[in-house]
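# for reference, the sequence and a predicted model appear below.
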Amino acid sequence: MTGSGPETAAERRRGGSAAGPQQRGTGARALFRELTGGDAAGVWSAPGRVNLIGEHTDYNEGFVLPFAIDRRTAVAAAPRADGLLRVVSTFGDGPVELPVAELGRAHAAGELRGWSAYPLGVAWALGEFGADLSAVPGADLAIDSSVPVGAGLSSSAAIESAVALALTELWGLELSRETLAKVGQRAENDAVGAPTGIMDQSASLLGERDAAVFLDCRSLAAEVVPLGFAEAGLVLRVIDTGVRHEHATGGYRERRASCEAGAAALGVPALRDLEVADLDRARELLDDITFRRVKHVVTEDRRVLDTVRTLRADGAAAIGPLLDASHVSMRDDFEISVPELDVAVAAARAAGAVGARMTGGGFGGAAIALVPAEAVPALSAEVEKAFAARGFAPPAQFTVVPSDGAHRDP
């Protein structure tokens, strides 16, 4: 995300607060009362996500396996009669307001900027998917979040999904969750300017407790896959390096362009259409950098499919080698890791993790480690020690739990 993020500086260092639904809703409701002097009609919340495996495969029409986490963004909201859309957040400088009917003009003029581009962009994108923005009422939206920003946990999709769900209900729209995922992606791509795929919004809207969302990013067919971490005595630790990335610019765009160039050179609509057996031909046709980008995506798609198969056949404890191989591929072939991420992964493995990898778009953010519950203290200590030895700032470390997707809070 651009601008300030949805937690204080202290919470960023700790990885954000894992506030429960009631606490989160209370924060959003209190902010709403500050904004309006009255009570919200309701609170809607949506989770961040961890991508268990499948990085940079989504915009290549491939496969991903994310899950919703127990850190959420809450939106307290109520309709307005005057057609004004007003948004405020715990991570912004103050209210931002715009007539709903002006969203199209403001988008075309590039006036949707900073943190407010996310909620305002969602409202604009709802118009792209059938909402009559000249007829819907306005709304007041107050946003609070416990999803760490820039850690690869998709704080942006949590905002988009919560706002989309809130406005859909306030405006009486009949849109499926699959369509709302497209709304969030359109907002991210066109209003914010980040060239991301649809994985994050899908995980935030479709997630279920103790399960991942196996998503085909071409057909958008989604299947819930039980994870069984607790049954296997495992927990998923996030190691937030504190190195912040920005997806709207730089390396992310370059990687996507390389993938598109590779697909064009190989005569396929998207890298999804290649098999591992096609890599020998790809090596002959492509320059070394483009080949390695293609190799990562093709092999990562295979790893997602293998992870789903392994979870079903052998359980969570058996997927470690696939997580490890994913990190090596991102480090060496896609070149999106950073030293802090590599240190986090190596330290986690040394401390007993069954598997570890960086997660998210890369160039910073977080690593994940699947670890026996009893080994968490040793892992935390080993990671702290390894970061100190390299002169890195201490990372934030915390456990995330596969959780339900977006909903209206009680």
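Perfect, I can see it now. Numbers count the residues shown, from 1 in each chain.
# alpha carbons only for contacts and neighbour counts from here, please
Will do.
# how many neighbours does the residue lying closest to residue 157 once chain neighbours are set aside have?
Distances taken as CA to CA, 6 or more residues apart in numbering put residue 201 closest to residue 157, at 5.2 Å, once the chain neighbours are dropped. Neighbourhood size, residue 201 [other CA atoms under 10 Å]: 34.
# wait, a helix at residue 201?
Yes. With DSSP: H, G, I helix; E, B strand; the rest coil as the criterion, residue 201 is part of a helix.
# for it, give me its contacts.
157, 158, 160, 161, 181, 182, 184, 185 (CA atoms under 8 Å, 6 or more residues apart in numbering).
# put this next to the previous one:
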Amino acid sequence: MTLFTGANSELNRAAHAGFESRFHRPAHDLWSAPGRVNLIGEHTDYNDGFVLPFAIDRRTVVALAPRPDRIVRVASSFAGDIVELTLDELAPENLHGWSAYPLGVAWALGQFGADLTTVSGFDIYIDSDVPVGAGLSSSAAIESSVALALNEVWDLNLDRPTLARVGQLAENRVVGAPTGIMDQSASLLGQINSAVFLDCRSLEAEIIPFGLDEAGLELLIIDTRVSHSHATGGYSARRQSCEAGARLMGVKALRDLSVDDLDRASTVLDEETFRRVRHIVTENQRVLDTVQVLRESGCAAIGDLLDASHVSMRDDFEISAPELDLAVVTARGAGAIGARMTGGGFGGAAIALTPTELVPTVTTAVLAAFTLAGFATPDLFVVHAADGAHRE
């Protein structure tokens, strides 16, 4: 009899039962990976910049069992179909829909040294409580859990920074979303009660204690339920603007510009490209400032940086939405000490750093504001910084 205990026990049981229901045999083992919240540092990752995400206590669980043949089958709690093909058919052009995430990882592992002509096939079942389309990186949670599982089952011995690159390659080449490496890094490297300070150029990561409990604060998620997709045009257009700005400014990436370079940028770039560049340059500085403030003064002192980040994303990068703006301004008015949209934008979620005793007040105010505006009812919940991917 398989026993499941701990915080993820219900999700683990569901994944185990779902595997048996679909494949009519027990899973070999379970692996899980968390979603993430980006505390600050939006769209800086693909510009070789700095980010400060943390893994959250919402997870994706993968139940897996090897097969004696070369067939791979994937199923999930959020799709009725079982997708089946052979290892020989693993190629970006053959992978579509939701299954592109887990199967794209299997293909990408082949690009990082796995010999797909000798490894075994597998059956995988995926269950998750990471909200989809909320900017909490449900995709990276799938990619990271599958990467960790296959890394063990196939005896690849790849380290976690490499597995993050595997997930990013799957998302870029197979899913078609031009994202950076932040999400997978947070999902794989996260630690409880801490954020991951990541240099997206060197991939050096440092764990920064967060200290919410000691400060009497909670991080409230406001999922606007406005869905977004990084594989569609808005995200790609922002990346293209950043690349054009770097090229025109004569640097490898916008990471190489500082706030002092913005005066010159305003004379070199057209107005829109300048605003895109200004967001990235100032956001990189805000990440560095946030890390310094966390070290010196604690999380209660970062509210102004969160607010400034949202204004920059709203006005310079233009990736917010009316629902996100309403969530941020309402949360601040009801007592949150800082708030911003999080994730790639065009929908998704906002975060509000809120005194514990004011979480009900902020929640009530946001729900009322959304009702008054005629928006769909948002989903509000508190998240905590959690450990990264692991075998269950």
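Happy to help now that I have it. Everything quoted here is computed from the prediction, not taken from an experiment.
# residue 304 of the first structure maps to what in the second structure?
Under the alignment (TM-score structural alignment), residue 304 of the first structure maps onto residue 287 of the second structure.
# now do the SS call for that match.
When classified by three-state DSSP, residue 287 of the second structure comes out as helix.
# that one: how many residues sit nearby?
The tally of other residues near residue 287 of the second structure (other CA under 10 Å) stands at 25.
# isn't it right next to residue 50, touching?
Yes. The criterion here is CA atoms under 8 Å, and residue 287 of the second structure meets it with residue 50 at 6.4 Å.
# find residues that contact each of those two.
Common contacts of residue 287 of the second structure and residue 50, defined by CA under 8 Å, 6+ apart, comprise residue 41.
# give the contact list for residue 127 of the second structure.
Contacts of residue 127 of the second structure by CA under 8 Å, 6+ apart are 11, 14, 15, 60, 61, 62, 76, 77, 78.
# how about it, what's its partner in the first structure?
Applying TM-score structural alignment, one finds that residue 127 of the second structure aligns to residue 144 in the first structure.
# which helix or which strand is home to its match?
strand 138-145 (DSSP states H and E).
# map residue 371 of the first structure across to the second structure for me.
Across the alignment, which pairs residues by TM-score structural alignment, residue 371 of the first structure is matched by residue 354 of the second structure.
# would you agree its match falls within a strand?
Yes. Under three-state DSSP, residue 354 of the second structure sits within a strand.
# neighbours of it, just the number please.
Neighbour count of residue 354 of the second structure, defined by other CA under 10 Å: 28.
# next one: residue 107 of the first structure
When neighbours are defined as other CA under 10 Å, residue 107 of the first structure has 19 of them.
# residues near the nearest residue in space to residue 307 of the first structure that is not next to it in sequence, how many?
Counting by CA to CA, 6+ apart, residue 319 is the residue found nearest to residue 307 of the first structure once chain neighbours are left out, at 6.1 Å. Residue 319 of the first structure has 20 neighbours, counted by other CA under 10 Å.
# what's the counterpart of residue 208 of the second structure in the first structure?
Under TM-score structural alignment, residue 208 of the second structure pairs with residue 225 in the first structure.
# contacting residues around its match?
211, 212, 213, 214, 308.
# restricted to strands, list these.
If you go by DSSP state E, those have 211, 212, 213, 214 in strands.
# quick revisit: after the helix or strand hosting the match of residue 208 of the second structure comes which helix or strand?
In the assignment (DSSP H and E), residue 225 of the first structure maps to strand 222-226. Per DSSP H and E, the first helix or strand lying C-terminal to strand 222-226 of the first structure is strand 234-240.
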